[in-house]
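> what follows is a predicted structure for the sequence shown.
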Amino acid sequence: MRRLQMDGRTTATALAAEVGLTVAPCHRRLKELESSGVIQGYRAVLDAAKVGLAFEALVFVTLRDRQHMLRFEAEVAGIPQVVEALRLFGEPDFLLRVRAVDLAAYQRFYDEVLVGLPGVEKLTSTIVMKNVKDGGQLPV
């Protein structure tokens, strides 16, 4: 699993050789991991700066009350600029990772989208200066 997290395009043949199995059992194990949901999918990792989305902000969101929780979550899930959304214990209620072209674009997004989300009481933004570690690989 560690190898697949580093390179999801690794073939079953290459993976089998690396872990000391023949191809058939390795392929079968991959299919089992996929069908059981351990492997949820495969994707390409894009360079945000090279696609014009170098600006990143972390937004802490506090809701007025819990009545808006599900509507807030549903709306956030449909916003492409929000690349990650985490519900937190305590306050704030959520942490959003937002991507934009630049500060001006983020400010428009903040004013036109974030402040209008259901139940928002308070938004606090911080700008990401440098991403030191990214990738989200699990320690397995």
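Okay, I see it.
> going by C-alpha atoms from here, please, whenever you check contacts or count neighbours.
Will do.
> and the residue located most distally from the centre of the chain, what does it touch?
The outermost residue of the chain, judged against the average C-alpha position, is residue 22 (34.2 Å), by CA atoms, centre = their mean. Going by CA atoms under 8 Å, 6 or more residues apart in numbering, residue 22 touches 13, 16.
> put this beside the first:
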Amino acid sequence: MRVRLDTVDWKILRELQADGRMTNVELASRVGISAPPCLRRVRALEEAGVIKGYRTLLDESALGYEVTVFAMVNLVAQAGSALAAFEAYVRGQPLVRECWMLSGDIDFVLKCVAPDLRAFQAFVAELTAAPSVRNVKTALTLRPVKDEAIVPAELPPPT
């Protein structure tokens, strides 16, 4: 079910996405309300599941993960047990940063990081032998063009 948000809620979401570490007092000031109702609104957005959590974004390359690769995976079957086995496998792989199930010619796309190509090649060999995997195709990234960990928080048009 979609949550109804007003202009102040959208401002709160925009500000928190830009800086999730700001104090409630600073947030209230930025959105133009006092601190107590601001805190109530943030808590309500958290309870409604609109705000799922808070994280620190890390720079992969600064931590030694120089390689980012997308892996396109096709399974031998899309039966429930095959999907469950592959999904469980992927959840246990620290080099896999994101995994999306797709419709169409590819069953899953994985965004992976690795310290170097050798480490990624070893991971691909393991991935190819993973439960229910038919084949894996990879695409080595050259550079990011856009990488935003935010949801567009613009006020939707009136209905």
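Nice, thanks for sending it over. From a predicted model like this one, the values you see are computed outputs, not experimental measurements.
> tell me the counterpart of the residue farthest from the centre of the first structure in the second structure.
Counting by TM-score structural alignment, residue 22 of the first structure corresponds to residue 34 in the second structure.
> may I see the buried residues of the lengthiest helix in the first structure?
Longest helix in the first structure, counting residues (DSSP state H): helix 23-35. Across helix 23-35 of the first structure, burial judged by 16 or more other CA atoms under 10 Å covers 23, 26-27, 30.
> nearest to residue 40 of the first structure, of the residues you listed?
residue 30 (11.4 Å; CA to CA).
> any idea how far the closest one lies from residue 8 of the first structure?
Counting by CA to CA, to the nearest Å, the separation of residue 30 of the first structure from residue 8 of the first structure is 11 Å.
> and if you look at residue 137 of the first structure?
12 Å.
> which of these two has more residues huddled nearby?
Using other CA atoms under 10 Å as the criterion, residue 137 of the first structure and residue 8 rank with residue 8 on top: 14 against 11.
> the more buried one against residue 42, yeah?
Yes: counting by CA atoms under 8 Å, residue 8 of the first structure touches residue 42, with 6.1 Å between them.
> the counterpart of residue 129 of the second structure in the first structure: how many residues sit nearby?
Residue pairing (TM-score structural alignment): residue 129 of the second structure is matched to residue 116 of the first structure. Neighbourhood size, residue 116 of the first structure [other CA under 10 Å]: 10.
> most centrally placed residue in the first structure?
Closest-to-mean residue, the first structure, CA atoms, centre = their mean: residue 84 / 4.0 Å.
> measure it to residue 28 of the first structure for me?
Counting by CA to CA, the gap from residue 84 of the first structure to residue 28 of the first structure is 32 Å.
> thank you kindly, that will do.
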